[in-house]
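Engineer: sharing a sequence plus its predicted fold:
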Amino acid sequence: MERVTPEQQGMDAGRLARIGAWMDRYVDARKYPGCSVLVARGGKEVYHHATGLRDIERNLPFERDTVARIYSMTKPVTSVAILMLAERGLFHLDAPVSEFIPAFRDMTCLLPGAVDIGQVKACATPTLHHLLTHTSGLSYPFNPGLLPAVMNDVDILFKPDQGSLEAMANKVADLPLAFEPGARWEYSVSIDILGRVVEVVSGKSLAEFFADEITGPLGMTETAFSVVPQGRDRFAALYTPLAGDAMALNSAQKGAETLRRVDDPQTSPFLEASMHSGGGGLTGTLDDYMKFTEMLRRGGELGARLLSPKTVDFMRRNHLRGDIASMGPASFAEQPMEGMGFGLGGSVVLEPGRTRVPSSVGDFSWGGMASTFFWTDPVLDLSVVFFTQLSPSSSYPARAELKALIHGAVVA
């Protein structure tokens, strides 16, 4: 990506420099171990800053080429994979997931007010569209509710050392849904299930499909489910401010140490991942993910065409009947739900005023549990990627603050 002066792209260099000062404050206050940001406008780089440490215990700097766990920023990649296969006429989005994973036949969902996992009724099978939009009735173990509690008990989280995607998808199908498909919005493992659909339809493992069809063509040579061999000495540690499990949000308690290491980069399961989690398994670098972000901004093409502009436009539209807040969510979220819709694999700003975060209508974004974040802005022609390694991502309001900083630097 060509680097230009901010003024060439209608941005103020002095105002952009506020971002670095803001990041430095987060590191100095021991909120983040280290972090890095990349800002592009009109396909030209206008700002980058990195600060702090990727590994506090070993005193290693957080740099532009640091390899990080991107967790749920994997979801848009898997969603692109599904849309690529749909463009080939291999299925339509209203197809029930049971056409690809037979274990999802004869589904049940919890009765309203159920207090036991056995209190269920028969219901429809979720469609691919339900899965793409988190309206499937699936959930996550860190959400509140009966189904998440059972998922937590049986350890359904698609972690890198949890075996095959096929086996875990079948395990999910053994449980009832939290609600009838389409009734609500609830953040869930649904994109992991779609990762298995990609495998079934393509005849390749999800890792192979990504490498052959997405990361390879885009030149994302540092992005994979297992940390790439050449990136192992640049792999970051993961930290949490919580006293217990960094993802046990239902019982979260702040610890005395704001940066407690919970995954050592030298022994991490991400070094040799057995699970290809389409919902949260990828590791990679800031510049690699900017290539993916730029592909979306450019309408499906960056050196190679993955999707048509019409399909990307379809992906970035709101696919809910209102905003997320109107869909009765009961799940974890680190971003606004009022004024925010949901597309295919990411959120979509419907009304910036209602989100209470400086935005443009049509902003498409998503983040990861380790506080990584990206967005594209079709009005201001922006692409932004932010990396750090702190879980959970709801610890600090960094995403809203970063958007305000960047909007404050746009002067033309």
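Structural biologist: Cool, the structure landed.
Engineer: only C-alpha atoms for contact and neighbour calcs from this point on.
Structural biologist: OK.
Engineer: next one: the top helix by length along the chain to chain centre, how far?
Structural biologist: Selection of the longest helix in the chain by residue count, based on DSSP state H, yields helix 13-28. In this view, helix 13-28 has its centroid 24 Å away from the chain centroid, taken as CA atoms, centre = their mean, to the nearest Å.
Engineer: try stretch 298-312
Structural biologist: Here stretch 298-312 is found 20 Å from its chain centre; the criterion is CA atoms, centre = their mean.
Engineer: buried stuff in it?
Structural biologist: By neighbour count on 16 or more other CA atoms under 10 Å, the buried set for stretch 298-312 is 298, 299, 300, 301, 302, 305, 306, 307, 308, 309, 311, 312.
Engineer: adding distance to residue 340 and secondary structure, write those residues out as CSV.
Structural biologist: CSV is the format used below for those (distance: CA to CA, whole Å; DSSP: H, G, I helix; E, B strand; the rest coil):
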residue, distance to residue 340, secondary structure
298, 22, coil
299, 21, coil
300, 23, coil
301, 26, strand
302, 28, strand
305, 29, strand
306, 26, coil
307, 24, coil
308, 25, coil
309, 22, helix
311, 21, helix
312, 18, helix
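Engineer: so who does the closest residue to residue 351 other than its chain neighbours touch?
Structural biologist: In this structure, residue 351 finds its nearest non-sequential neighbour in residue 339, 4.8 Å apart by CA to CA, 6 or more residues apart in numbering. Contacts for residue 339 (CA atoms under 8 Å, 6 or more residues apart in numbering) come out as 323, 324, 325, 349, 350, 351, 352, 353, 354, 355.
Engineer: most neighbours, which of those residues?
Structural biologist: Among those, residue 349 has the most neighbours (other CA atoms under 10 Å), with 29 neighbours.
Engineer: okay, now the one to match up with it:
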Amino acid sequence: MMKVSPESVGLSSTRLHRIDKLMQCCIDKGICAGGVAMVARKNKIVYHESFGLMDIKRGKPVQKDTIFRICSMTKPIICVAIMMLYEEGYFQMDTPVSRFVPEFKNMKVIKQINDKDFRLVNIDREITIHDLLVHTSGLSYDIHTEELTYRLNLSKEKFEKEHSIGEFIKILTTLPLAHQPGEKWSYGYSTDVLGYIIEVISQKSLRDFLKQQIFDPLGMVDTDFFVREDKHDRLSELYTFSEEHGFVLVESGVDYRKKPLFCSGGGGVCDFGSGLVSTAEDYIRFAQMLLNKGELDGNRILGRKTVEFMTMNHLSSNLLPMITDKSRPYDYEGYGYGLGWKVLLSSAQAGIIGTNGMYGWGGNARTEFFIDPKEELIALYMTQCIPYQQIKEFQTVVYQALID
């Protein structure tokens, strides 16, 4: 992807460099220690800058090719991979997951009786592939809703040791669902299950499938489930921030400098699960493929109609707005959900400038991307600080730079 002047594709250089000020402000406020931001329009790079530090102790600045843990920005890649198999006819959207993982056949569901008591009931219907793609399966993360305290207590002993992805999925089938399939939108382990289904269908490891079918064709040379030894010095440290101590190094349970047993298709929420690492340059190539309706540099990953299907809203109105935590809902007002990402339905309702139909997602270590098909626009930032906090102003600063 060639770098050109912003004006040549309808953006203002002066306005675009307001991103510089925004990112420095984020560093000053403790939102991140450093990061990379990129913007592309009409298949051309118009902005690519790095900010701050990737290693505070050593005073090491972030570089444009710094490698970041992208956590849940793994999910869109997994969804593209499973849709490649959909195109080959291995399943339909309403195919039961139990066809590939029989243990999902007879799941139980948590039913809350009162504030403290729960009971288990049978599922009304089986979980489908579509449920996994849009997070209506009931395989919710244990951190989001108060009724899942019960489920979390059940899972603690079972998740104590390291597992392969297959072993992990089999454990999930022994835990009750947070709700009936299709009843709610609840963000969670659904994409991990998709990752395992990719292994079952392809008879390859998830890592090998992604490398052969997506990363190599798209030239995503730095994207993997771990960082090779010759690239260790490019991996950013991970931080958290407090007013008392400032930026504090996070001693993560995941060592991204060695090959993991569990390659988490969902992004590594469990301490032993490794989501993907990537660079801004790699991920923008993945995003450009999507904007191009499935193709980049002559390599077709998906068909045009498949990408169109993935990028439309798949949630009915009774499932909107998407809320993951009743006490702290994310900023999903005005958004629907496609097959792997949120989709903007109403810029006015969301309360931020944008284009209806734009789509994208983020990761727990404060990474984010969005794609706007109508404006032929892609933007992303990658930082390395937890817990998740969206830099919502980034979208505003990118859009205000459009001048054509």
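Structural biologist: Nice, I can see it. Just so you know, these numbers come straight off a predicted model, no measurement behind them.
Engineer: in the buried residues of stretch 298-312 of structure 1, find the pair that's most separated.
Structural biologist: Farthest pair in the buried residues of stretch 298-312 of structure 1 (CA to CA) is 302 and 311. Separation: 15.1 Å.
Engineer: after the helix or strand hosting residue 49 of structure 1, which helix or strand is next?
Structural biologist: Using DSSP states H and E, residue 49 of structure 1 sits within strand 44-55. Using DSSP H and E, the helix or strand that follows strand 44-55 of structure 1 in sequence is strand 60-61.
Engineer: quick one: the next helix or strand after that next one aligns where in structure 2?
Structural biologist: Once the chain leaves strand 60-61 of structure 1, the next helix or strand it forms, by DSSP H and E, is strand 68-69. Here strand 68-69 of structure 1 aligns to structure 2 at residues 68-69, judged by TM-score structural alignment.
Engineer: the matching stretch against structure 1, how far on average?
Structural biologist: The superposed stretch 68-69 of structure 2 is, by mean CA distance after the TM-score superposition for structure 1, a mean 0.4 Å from where its aligned residues fall in structure 1.
Engineer: mind listing what's buried along stretch 333-342 of structure 1?
Structural biologist: Those would be 334, 335, 336, 337, 338, 339, 340, 341, 342, for stretch 333-342 of structure 1 by 16+ other CA under 10 Å.
Engineer: quick check: of the residues you listed, which lies closest to residue 405 of structure 1?
Structural biologist: For the buried residues of stretch 333-342 of structure 1, the nearest to residue 405 of structure 1 is residue 335 (16.4 Å; CA to CA).
Engineer: if I look at that closest one, how far off is residue 94 of structure 1?
Structural biologist: Using CA to CA, to the nearest Å, one gets 28 Å for the distance from residue 335 of structure 1 to residue 94 of structure 1.
Engineer: can you check residue 370 of structure 1 too?
Structural biologist: For residue 370 of structure 1 relative to residue 94 of structure 1 (CA to CA), the value is 32 Å.
Engineer: circling back: which helices and strands sit right next to the strand holding residue 49 of structure 1?
Structural biologist: Counting contacts by 3 or more CA pairs under 8 Å, 6 or more residues apart in numbering; DSSP states H and E, strand 44-55 of structure 1 is packed against helix 13-28, strand 34-41, strand 60-61.
Engineer: spit out the contact partners of the residue in structure 2 that residue 341 of structure 1 lines up against.
Structural biologist: Residue correspondence to structure 2 (TM-score structural alignment): residue 341 of structure 1 is matched to residue 336. By CA under 8 Å, 6+ apart, residue 336 of structure 2 lies in contact with 313, 314, 315, 320, 321, 322, 342, 343, 344, 345.
Engineer: now the equivalent of the second one over in structure 1. Nearest residue, chain neighbours left out?
Structural biologist: Applying TM-score structural alignment, one finds that residue 314 of structure 2 aligns to residue 319 in structure 1. Nearest residue to residue 319 of structure 1, sequence neighbours excluded (CA to CA, 6+ apart): residue 343, at 5.2 Å.
Engineer: residues contacting the one you found?
Structural biologist: If you count contacts by CA under 8 Å, 6+ apart, residue 343 of structure 1 has them with 133, 314, 315, 316, 317, 318, 319, 320.
Engineer: any idea how far residue 343 of structure 1 lies from residue 361 of structure 1?
Structural biologist: Between residue 343 of structure 1 and residue 361 of structure 1 the computed distance is 13 Å (CA to CA).
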